[in-house]
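1. Make a model of this:
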Amino acid sequence: MELEAKLRNQNKKAKNFIKEGDIPAILYGKDVENIPLSVNQKEFEKILKEAGESTIINLIIEKDGKREAHPVLIYDIQEHYLTHKPIHIDFYQVKKGQKIKAHIPIEFIGEAPAVKILGGILVKNLDEIEVEGLPQDLPHIISVDISKLDTLESKISLKDLNISKKVKVFTSPETIVVSIVLPQEEEVSIPESPTEVKIEGEEKKSEKTVEEE
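-> Next up, the predicted model:
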């Protein structure tokens, strides 16, 4: 997969790039000089959907009349706090044979019978896993089939997932990824007994009756 990038004029404000349909970016890496760039927003979002943040893409940069291909990972994405659209991207250039760390997203697929039939509640404890390995060995996504959760005690731990032994996983294999829990019963509040209310007029009337006697 390839993504075209242009050298960025650092005197130009970031919001002006975004208005023109581009996203400011930077390329860096081990023994690599930082290069300010910009990429087309639509093209980037298309690549992100296909490659994710753990697949190497070729970043094509035209420099001094030559097109250079840089093998990179989409290392970090800054999003607008309201629109959640990307406003800045970090590309990390990788070297052949260099292991890297990455956060691999978890995708939950299927439907849990324990939820649909038994009325249990699905609890997702993880949404990504940090791993380390060669770029070509990193999974794009980790799928978890929740259709196996068929009892109210069902759970899926990290050790149950199909993750390549070529990558190192930093999370404990005993960590529960997803589980079923019983719905909590609502507490029924019992109203307190009515408080005895004394009426001032009645007290005075009673006192007067005693005096008359």
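2. use CA for all of it now, contacts and neighbours both
-> Noted.
3. Now do the helices in this protein.
-> 14-19, 41-51, 113-116, 200-212 (DSSP state H).
4. by contact count, what packs against the second one?
-> Applying 3 or more Cα pairs under 8 Å, 6 or more residues apart in numbering; DSSP states H and E, one finds that helix 41-51 makes contact with strand 2-7.
5. before we move on, the earlier item: want to throw the helices of the chain into a markdown table with distance to residue 69?
-> As requested, the helices of the chain are arranged in a markdown table below (distance: least, Cα to Cα, whole Å):
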| stretch | distance to residue 69 |
| --- | --- |
| helix 14-19 | 23 |
| helix 41-51 | 16 |
| helix 113-116 | 48 |
| helix 200-212 | 93 |
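6. which of the ones you listed is buried the deepest?
-> helix 113-116 (a mean of 18; mean count of other Cα atoms under 10 Å).
7. Second chain to compare with the first, below:
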Amino acid sequence: MLTLNAKFREERGEKSNILRKNDYLPGIVYGKEIGSLPIKVNYKDFERTWQKTGEGTVINFKLEKKEKTSEYPVLIRAIQKDPLSEKFLHVDFYQLPMDREVEVTVPLIFEGEAPAQRDLGGVLIKNLHEIKIKALPKNLIAHIKVNVSSLTKLYDSTKIKDLSFPKDIKILADTEDIVVLVGKAEEEKIEAVPEEIKPEEIGVVGKEKKEEEEEKK
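-> The predicted model follows:
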């Protein structure tokens, strides 16, 4: 289990911007036992933790408050990012009751190469990118691996039921749902470009129509 160090945050409101300039990320940690506490974590430490865990892995959260350190199992519950720079602005941690199952969404990681794509010119279509699961905090996983090397023919597919999951994980999705398949690449159809109409031909057409109208009078 990864450990993330945090400190109780005295800075509030606009002072949070000062924290960010000093490479700290403001946030809160909340839960039934801990209540709701303002905290701050080192920005680079959090960034490394986020890359390894996302929202689906339990983190050992070491909180320092008034020279006393307490440890809690937490999940990253929500993050806020700057829409332009993509930098983290705020983070919420949820303190878990270890004896209660929780629901989380876990990302899929695709591995290998599909022979039907490599040898037959197929197109790899990823229908799902994450799956919702339920488990006790100690049994949660960071991601689910999907190996596509078994897709040897066009229209071969992998369904949720074909994936490997730890026995303590409950899948909160239809196991018949297709995760990934190899489709057939559509041939591009080039439409015939209509021949350019010459200006003189437009004139002739207009002249003939005018003559027809005069004959009817």
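8. What would you report as the TM-score here?
-> Between these two chains, after superposing, the TM-score reads 0.87 (TM-score structural alignment, normalised by the length of the first structure); 207 aligned residues with a Cα RMSD of 2.5 Å.
9. among the helices of the first structure, which is nearest residue 188 of the first structure?
-> helix 113-116 (24.5 Å; Cα to Cα).
10. so the closest one corresponds to what in the second structure?
-> Aligning helix 113-116 of the first structure against the second structure (TM-score structural alignment) gives residues 115-118.
11. For that stretch, which outside residues touch it?
-> Stretch 115-118 of the second structure has contacts (Cα atoms under 8 Å, 6 or more residues apart in numbering) with 122, 123, 124, 149, 150, 151, 152, 153, 154, 182.
12. Just the buried ones among those, please.
-> 122, 123, 124, 151, 152, 153, 154, 182 (16 or more other Cα atoms under 10 Å).
13. possible to save those residues as JSON lines with distance to residue 62 of the second structure?
-> Listed next are those as JSON lines, based on distance: Cα to Cα, whole Å:
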{"residue": "122", "distance to residue 62 of the second structure": "49"}
{"residue": "123", "distance to residue 62 of the second structure": "46"}
{"residue": "124", "distance to residue 62 of the second structure": "43"}
{"residue": "151", "distance to residue 62 of the second structure": "45"}
{"residue": "152", "distance to residue 62 of the second structure": "48"}
{"residue": "153", "distance to residue 62 of the second structure": "50"}
{"residue": "154", "distance to residue 62 of the second structure": "51"}
{"residue": "182", "distance to residue 62 of the second structure": "46"}
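14. what's the closest of those residues to residue 105 of the second structure?
-> Using Cα to Cα, residue 124 comes nearest to residue 105 of the second structure of these, at 23.0 Å.
15. so what's that closest one up against?
-> By Cα under 8 Å, 6+ apart, residue 124 of the second structure lies in contact with 114, 117, 180, 181, 182, 183.
16. Could you identify the most distant pair in those?
-> Within the contacts of residue 124 of the second structure, 117 and 180 form the most distant pair, 12.1 Å apart (Cα to Cα).
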